[in-house]
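**Q** next input, structure requested:
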Amino acid sequence: MAIEQPESRSVARVLFGPFELNLSERSLKKADEAIPLGARAFDILVTLIDRAGETVGKDELIAKVWPDVNVEEGSLRVHLSALRKVLGTGQFGRKYIINVQGRGYSFVEPVTREQAGADTTNALVRSSNLPAPLDGMMIGRDDVVLQIRSRLGAERLITILGAGGIGKTTVALAVGQAALIDFAGAVFFLDLSVLRSKDQVIAAMASTIGLVAQPGDPEDALLEFLHSRRALLLLDSCEHLIEEIAKIADRICQHAPDIHVLATSREALQTVGEQVFRLQPLDCPPEQPDQTADEILSYPATRLFMERVGARGVDLALGSGGAAFVAEICRRLDGIPLAIELAAGRAAIFGVRDIAAKLALRLDLLKLGRRAASPRHQTLRATLDWSHDLLSEIERAILRRVAIFVGRFTLEAALAVAQQDGTSQPDATDALGNLVEKSLIGARIDSWGASYRLLDTTRAYALEKLVASGEHRSIATRHANYSIQMLKVSSATPIASESASTEHLARYAQEIDNVRSALDWAFSPTGNTELGIELVVAAIPLWMRLSLVAECGSRVKQALGVLGPERAVDGPLEMKLYGALGFAAMLTKGAAPEAATCLRKALAIAEAVGDDDYQLRVLWGLWSDRNINAEFRESLSLAERFRSLASRSGDPVDIAIGERMTGFVRHYIGDHAAARRHIERMLALQDDALRYDNIARFQFDPWVTARVTLARVLCIQGLPEQAMEMLERGVAEALTIDHATTQCNVLAKACPVALFARDLAAAERFILLLERAVMQGLSFWQAEGRGYRGVFHLMRGETEEGVRLVRSAFGNVETKVVTPPYPHFLGALAEGQSSLGEITEALHTVDQAIAYCEFHEEVWYLPELLRIKGEISRGAGSDEIAQDLFLRSLDLARNHGALLWELRAATNLARLWQGGGRVVEARELLLRAYGQFREGFATPDLLEAKALLSALAVE
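**A** Next up, the predicted model:
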């Protein structure tokens, strides 16, 4: 017999979720469709709903449902299982009836009870049907909830718009909970995903707010019922019934002035008065090194990940390394909450490293899933299937075709790749716009105009569709061709200012991932190697402008490997490939033999085909390589060839660069006066309207590197104040140029100048900037940075650390970086060894440096090396040898016009003579050098000389 609950006499209907339980009729309906339910199952449901939110013991349930019969607990479980199957799951995948371990069962969804005999046509049921909030389900959305709730006061129809899985429902429910007070508890939630027609929506909405069926048109009855009432209606998942919901919402807003509607959809309703709130992904940690675990886990995306892992009973104690994997996972999943929750479930089993690795390879990206969820949220694939099934054929075609793009793309790019024969440009444009409206493609408008992007999850899904369609090869071919044309336009675009250069770089830098993707396809077994080679050549300027030198070298080797030996090496493509490979080898490995080999091949081809511009580029590259290898006579010859060719072309930039090349070599061979004249002549030709086009041609900004070279010459000539002023100006300009290779080059040249001037504060600043600027692959400058830091430690008296670092700067076999024995490094190393009492080793080191300079005619630093050897010899008790070395240093410094080296040699010799009683000679010697200075009297060298002069005067 049926049970009679205490409240059964006064309650006619109970509403929960999409269900209506009619007690008098003993029936259960879902969206007006009758649900078959056995008598025992019905009585169990009535008993649990009557005690909703409480735990009903098993024995109590059996006693109420089978009052006069002895049954086993198994019978109860069978009926409960059938009941659960009928009800399915509610919000967030929760079961309506849960098992409380060891205690019994509980009905956990909110219910609305309609009293028997109540005048439901004149009163709105005040008990909200919002699902109870789940702890830990919403992270990082508090501000969003506050914004939407505040807007609901003035705006009557708001649509929360966003991609599938982004958390629209969660936010809407949180807004509803927060707005209960604003609407006196009249907040009603309707899950539209289970409905399939406008009539079902009207019926479900009426049932949800407690409207008893009325004669006549159901929609009119609903609007009449709502007309004089105040409530908030939450309409969840509108996209599959978008036109029907739009009409219903519009009529509600017109006929019920105190009813507010908050909708969630992947597409806007586009009705009068609708306000769209586009929900963004959760913030993720940026991709940057040296973040602590606390910093990484402070972002909403990573906090959600950790919370959902913890909900699985797994305690992840993460250091910075593990936290970095969590950050990578969240970035790969674009901050989409559903995707993060699903990945967290896998991470609780397999760990964060495994999940990060799979996502990096795009494995399992769409398979991540959970059982206890609505069908469309059980996997990422199901979420996307839901949206894909609602698209037209042309929208599906455009979506799968634009999936070939990695990152952002423009409308022009999309049309060039995705518009196929039979599809007009207007139709393709409209389809793309519709995909944006339906939240499958994200849009951004900035100073460059509009650009678009697919989330990684959507892109992985659409790429599968592209492969399945049989269009992948044709679309990949169009994508590669478009990338080639885009890069050619980029290289040909004139750049006339620093701001234009920065904007140009930023505009095309975002294309690098598309270039990489196109190259991966082109060189794959199913690709097109001819296109790949052409694309590599077109991308060389972009790689160099982005300082991706190692990547450029790797791709060029790949292209040359495809060409093979059977193809004659005599064409423009080969010329550019060999030229790029030579530059890459030089910039990443320093004094590497393959740099000159490749550059000479490129020069020979350029001469054969009569390409003067490329001859200039390669001559500059060979000149740089010869300088790195200390082959200064050859580099001077190359500079003269460059100047001759530049004079024929008449290009003022080329003429200026030729002056700088000659001045640079003149400095290294000890002719500082000539070096200064050439470089100052070059700077006088500076034209900012022309400078920004030349980084791709000559790898560096030529003007700032010239300033730092001039600073070096001025310092050695005894003009330290002018030198430091010029140096600071050059470094400041370099730091404003968004080009890492230029910055590294300038800072590597600035460090020794500050060290020569003994300005340790400036030196430390430049060394630190260099260490920060060096990008992966530019190991050549990494080695230099270690060397300069070592010299810095030596000058501060931290001898052991200084010696270790300077030694580490030479010939790194592991990274295949070949660093020549720069004389100033060897001189500093010898001084450090001498300070440690390693006199024999110190003398060997300085002799090695002197021999190197004499062999290569790199004599600019030779006076200083002779002085250093003299000091070591004096410390070893060999005063006569020391005196001879100091005199040789003095003579050479005077011949070179190197006043700084002259002062140092004179100071050391004067101190030696002072000890031997030759005070007058010592004072005259030192005065001769000191008296030539016109500035820099507060520098350490001049202060030391002044103090010694004072001591000599007293004696």
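**Q** from now on I want contacts and neighbour counts done on CA atoms only, so please keep to that.
**A** OK.
**Q** is it fair to say R888 lies in a helix?
**A** Yes: the assignment for R888 is a helix, going by DSSP: H, G, I helix; E, B strand; the rest coil.
**Q** I figured it hits P863, correct?
**A** Yes: between R888 and P863 there is a contact at 7.5 Å, judged by Cα atoms under 8 Å.
**Q** residues touching the helix or strand hosting R789, excluding its own?
**A** Per DSSP states H and E: R789 is located in helix 779-795. Applying Cα atoms under 8 Å, 6 or more residues apart in numbering, the contact partners of helix 779-795 are 587-590, 744-745, 748, 751-752, 755, 760, 763-764, 767, 770-771, 774, 799-810, 815, 817-819, 825, 828-829, 832.
**Q** helices - which of the residues you listed land there?
**A** 587-589, 744-745, 748, 751-752, 755, 760, 763-764, 767, 770-771, 799-808, 825, 828-829, 832 (DSSP state H).
**Q** quick one, which of those are buried?
**A** 587-589, 744-745, 748, 751-752, 755, 760, 763-764, 767, 770-771, 799, 801-806, 825, 828-829, 832 (16 or more other Cα atoms under 10 Å).
**Q** before we move on, the earlier item: centre of the chain to the helix holding R789, how far?
**A** Offset of helix 779-795 from its chain centre (Cα atoms, centre = their mean, to the nearest Å): 29 Å.
**Q** tilt between that helix and helix 799-808?
**A** 160 degrees (axes from the mean of the first three to the mean of the last three Cα atoms, to 10 degrees).
**Q** where does the spatially most central residue of the chain sit: helix, strand or coil?
**A** The centroid of the chain falls nearest to E287 when counting by Cα atoms, centre = their mean (4.8 Å). Here E287 is recorded as coil under three-state DSSP.
**Q** next, the second sequence, to be compared with the first:
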Amino acid sequence: MIDATTYCFGNCRFTPARQSLLCGDIPIRLGSRAMDLLHALVRQPGQVVKKSELFEAAWPNLFVDESNLKVNIAALRRALQTSGVDVPCIATVPGRGYRFVAPLTVLGPREATLPASIKEIDGALPPSKPLVGRADALAAIVEALQQTRLLTVVGPAGVGKTSIAIAAARAIANGEDQAVCFVDLAAIEKGQFVALAVSRALGIVGNPIDDVEGLVDALRGKNQLLVLDNCEHVLAAVAGIADQLNHALHGLNIIVTSREPLRCRFETVHRLPPLQCPPADAILDAGSAMAFSAIELLVRRAEAHGYRLEDADVPALASLGRRLDGIALAIELAAPQLKESGPAGLLQMLERDFEALASRGDGMSRHKTLTATLSWSYRLFSESEARLLRHLSVFGGTFALDDAIDAFGYLADEQDVTAWLEALAAKSMVSVNYTGRRRRYRLLDSTRAFANERLVAQGEQQAAMIAYGRFILALFERAEEEWTWRPREDWMALYGGWSADLRRMIDWAYRVEGQAELAVRLTVAALPFWVEFSTMAESGSRVEKALSALDDLSGDHLLLRMKLVAAHGWNLCYRYPFGDELEATWKRGFKLALEAGSVEHCLRTKIGLAMVQTAMGFHQRAFETIADLRRFMESIDDYSAAPNADRELFTCEFYQGNIKSGHAGLERLAREHATFGNRGQTSRFQIDRFVNFRNHLSLSTWVVGQHRRALEIAEEALNAALTLNHDLSCAHSLAVAATPIALLCGRIDLAQERALMLAERLKTRQIDTWPPFARFHQAAIDAARGDVEAIQRLREAIAAIRDCNFLIHLPLRYVMLAHAALSHDKVVVARRSIDEGMNYSRQRGDRWCDAEFLHLRGLVCWRDGDENGAMRHLQDAIDLGRESGALGFALRAATSRVKLANEIGNPARPLAELKEISDRCDSSGSTDIAAAHDALMSGHAQT
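**A** Just a heads-up that it's a prediction; the model follows:
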């Protein structure tokens, strides 16, 4: 009988008796002498085979020169290397001989000398726990196997491919009366052992089969389901065997699990996704949380260890599910620790790393830890694929192919990077999804952590991070350029998702020696991003740090400094108190912009300066700044900022008491900018232009007596800001228009709704400008609802506003406090409020509420019993209101005058005057108009 012993190493099988050396399925051509030398070496693996023994094996009873041995050994090495054997096989032992050093498996001629991993295979279907959240996937797989005979379950490490394959096999076996043979190929090191493993699983023990033809013969005529589990490392061998078996045996069904498809004929691929996790913004209780399969699996498995779900745990559990990416193995490993650590504690551990998922068992299975499953896949990659995966770990979220090429194109040319990325995606190490029609990639958090550890271990982190930092810089520099023209919705969709990467890169660059300039440049490039997303607190801290770092950098960096100073000016607008530093910053910014020749920043800094001067109540200074700005625009023939300059001008006119001309100007601007669109540069001057113009117009419209129209304009502005989802514009609209206009019109419920909206915005955005305004509005609402203690809160809010020196609408706040005080019989408080308000208005030239202060003085005189003084002040208020155009205030004074006249018995002239003013105002829309109509009816009834 021929000795058919076979020696297996690398991907080769050597059968000396047949003079057969196969690499995969391809014969390696060797001379007979080389074959004899190889046989002599493999018979003593790992041992030194002396030269004399090798001469005897290849040239028995012949004398040959030693050079013949060297030539044949060299030929043997060359043949093995050329054929793709990727491990060293033959080592030279100088002066003595040679040693066979490759791992070697020997298969005997009859009683196979099988590897231990094959001997342990019995073909039985392993036990499994009940599936959670996989009912639909299981049904789809079982149904698919009615139409196909070869189905591959594909998915990332630990997603649950084995579990669902076992469940599907059990369901099919029970339903179809089909015999099941399960083969776990995880421990099969080489592809040439796959047929042997299947043979062993089928129970062919006495004479195991190591070729496909033998398997076909063994399975012919049988109704068999074959499950080939964990096939990614022997994919080519499994693909060849599965394809031939599928073609030859019509009674055979095959289920394969692998990180990537086999790519066989007639193969059906079922991609198994991670379990479903709640979205980050979901508001859940215990019941609704269990509708998400990742949470259900976590809770069900944790219950076996004593955990019980409570509503308070749901937010942390949802975050845990997302942190674990819905990977079933990770959830199974985390669940036993849930009771001991608590959801929040376990989440905190996993935020640091995934070591908390190390198994506490015996470590025998590669599935004992998530890291082990990832290591298993990682070892199967080519060095190029592994290197790209390590570099991709620096991406914080999703990315496109172009992003990977732009960031890490230095690793290889574009075609190679594309091929490697697609290979990683095919092997389920990189997740793929589609945004619109664009293909995007993402590393699961566990994969990212694993790959990043290896990036550090390989000494590649700094180079990768610098390359990635330059990519992020180029990305945000492009965003800054596109901000001038790209529609806002598109702009935010393109760049909004990079915020976490941006922050991480800036922080990293500051920590690493020599990278401070990169951090500063990243900060500058991100300035439009922070304003567009209203993250002013973050912008403020990062701009200040960048300005400080810039001072330590060599070189001038004029453009960087110019942009940072301008940004610092805007940031100071959202901090308290306003003061000399704020004005000085804007003036410095304009000087730098002139020096740098930047028209855009000259315009921004001048507009910024005028805005803060108005906000601080320095209207004459603002007029002078606007005049300077107009001269500058004329000198450069650039009027792009003219509408904003005009808005400042008309607002200042209005505040100074020129109500008719100021309101007319604001109306004209609103007509000229009447279309709301999703434009770029929403926040060029911090607040969207469409929104900003209408916020100021709504107040002037109320003052001129068009109350219903004022409510409509404020609502139009707020809706536009909400549509833009721009928090700065929303907060501005709620603070200076929507809430106060609702209060002035007596729409208390609407004012409360708007005040709550502002409070919610301020919870998520640290905008120091508006909290005192929000407190004032809430106190005014409470006072209107009968809360006498709210009067003190109104006073405190005004004091806080004055301390902050953000004095926009301050006269109106004194007016509102005085009215509230009078409504609660706090005459002393009302008198003090009137005096303080009038003194402030005279000092700053902020005269737009003067008519209402006269009205209030008349009401106080009336309370004091001074009817003549009351009549005189009320008439002065009416006259001033009509003359200046403040018909809303005139209407209030005229209504009070009719009421007083009814008391003293002479209502005729006051009635006529009220009728004339009322006819010039809206016919409805506020409690003031309703009160005027009631006074007219009552007065006519008396006459």
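**Q** TM-score them against each other, please.
**A** Once superposed, the chains reach a TM-score of 0.81 (TM-score structural alignment, normalised by the length of the second structure), with 825 aligned residues with a Cα RMSD of 3.4 Å.
**Q** the helix holding R789 of the first structure vs the second structure, mean deviation?
**A** Compared with the second structure after the fit, helix 779-795 of the first structure shows a mean deviation of 3.3 Å (mean Cα distance after the TM-score superposition for the first structure).
**Q** and stretch 533-540 of the first structure, by the same measure?
**A** Using mean Cα distance after the TM-score superposition for the first structure, the mean distance for stretch 533-540 of the first structure is 0.8 Å.
**Q** in the second structure, what residues pair with that stretch?
**A** On the second structure, the counterpart of stretch 533-540 of the first structure by TM-score structural alignment is residues 520-527.
**Q** ok, residues contacting that stretch?
**A** In contact with stretch 520-527 of the second structure (Cα under 8 Å, 6+ apart) are residues 472-473, 476-477, 479-480, 502, 506, 539, 542-543, 546-547, 549-550, 560, 563-564, 567.
**Q** residues near the aligned residue in the first structure for Y655 of the second structure, how many?
**A** Matched to the first structure by TM-score structural alignment, Y655 of the second structure sits across from Y668. Around Y668 of the first structure there are 20 other residues, counting by other Cα atoms under 10 Å.
**Q** ok, now A382 of the first structure?
**A** Neighbourhood size, A382 of the first structure [other Cα under 10 Å]: 18.
**Q** now the aligned residue in the second structure for A585 of the first structure. Nearest residue, chain neighbours left out?
**A** Structural alignment (TM-score structural alignment) places A585 of the first structure against L572 in the second structure. In this structure, L572 of the second structure finds its nearest non-sequential neighbour in L582, 6.4 Å apart by Cα to Cα, 6 or more residues apart in numbering.
**Q** for that neighbour, give its distance to M611 of the second structure.
**A** 11 Å (Cα to Cα, to the nearest Å).
**Q** do the same with Q458 of the second structure
**A** 54 Å.
**Q** could you do E481 of the second structure as well?
**A** 25 Å.
**Q** try P130 of the second structure
**A** 66 Å.
**Q** the two: which is more packed in?
**A** Legend: neighbour count by other Cα under 10 Å for P130 of the second structure and M611, higher for M611 (25 against 10).
**Q** correct me if wrong: that one contacts A622.
**A** Yes: the criterion here is Cα under 8 Å, and M611 of the second structure meets it with A622 at 7.3 Å.
**Q** find the residues that touch each one of the two.
**A** Common contacts of M611 of the second structure and A622 (Cα under 8 Å, 6+ apart): E648.
**Q** how much does the longest helix along the first structure stray from the second structure?
**A** Criterion DSSP H: the longest helix present in the first structure is helix 472-492. Superposed on the second structure, helix 472-492 of the first structure shows a mean distance to its aligned partners of 1.3 Å (mean Cα distance after the TM-score superposition for the first structure).
**Q** off-centre distance for the following helix or strand past that helix?
**A** Using DSSP H and E, the helix or strand that follows helix 472-492 of the first structure in sequence is helix 498-509. Put simply, helix 498-509 of the first structure sits 17 Å off its chain's centre (Cα atoms, centre = their mean).
**Q** and for stretch 252-262 of the first structure?
**A** On Cα atoms, centre = their mean, the centre of stretch 252-262 of the first structure falls 44 Å from the chain's centre.
**Q** what do you get for stretch 864-883 of the first structure?
**A** Taking mean C-alpha positions (Cα atoms, centre = their mean), stretch 864-883 of the first structure and its chain are 54 Å apart.
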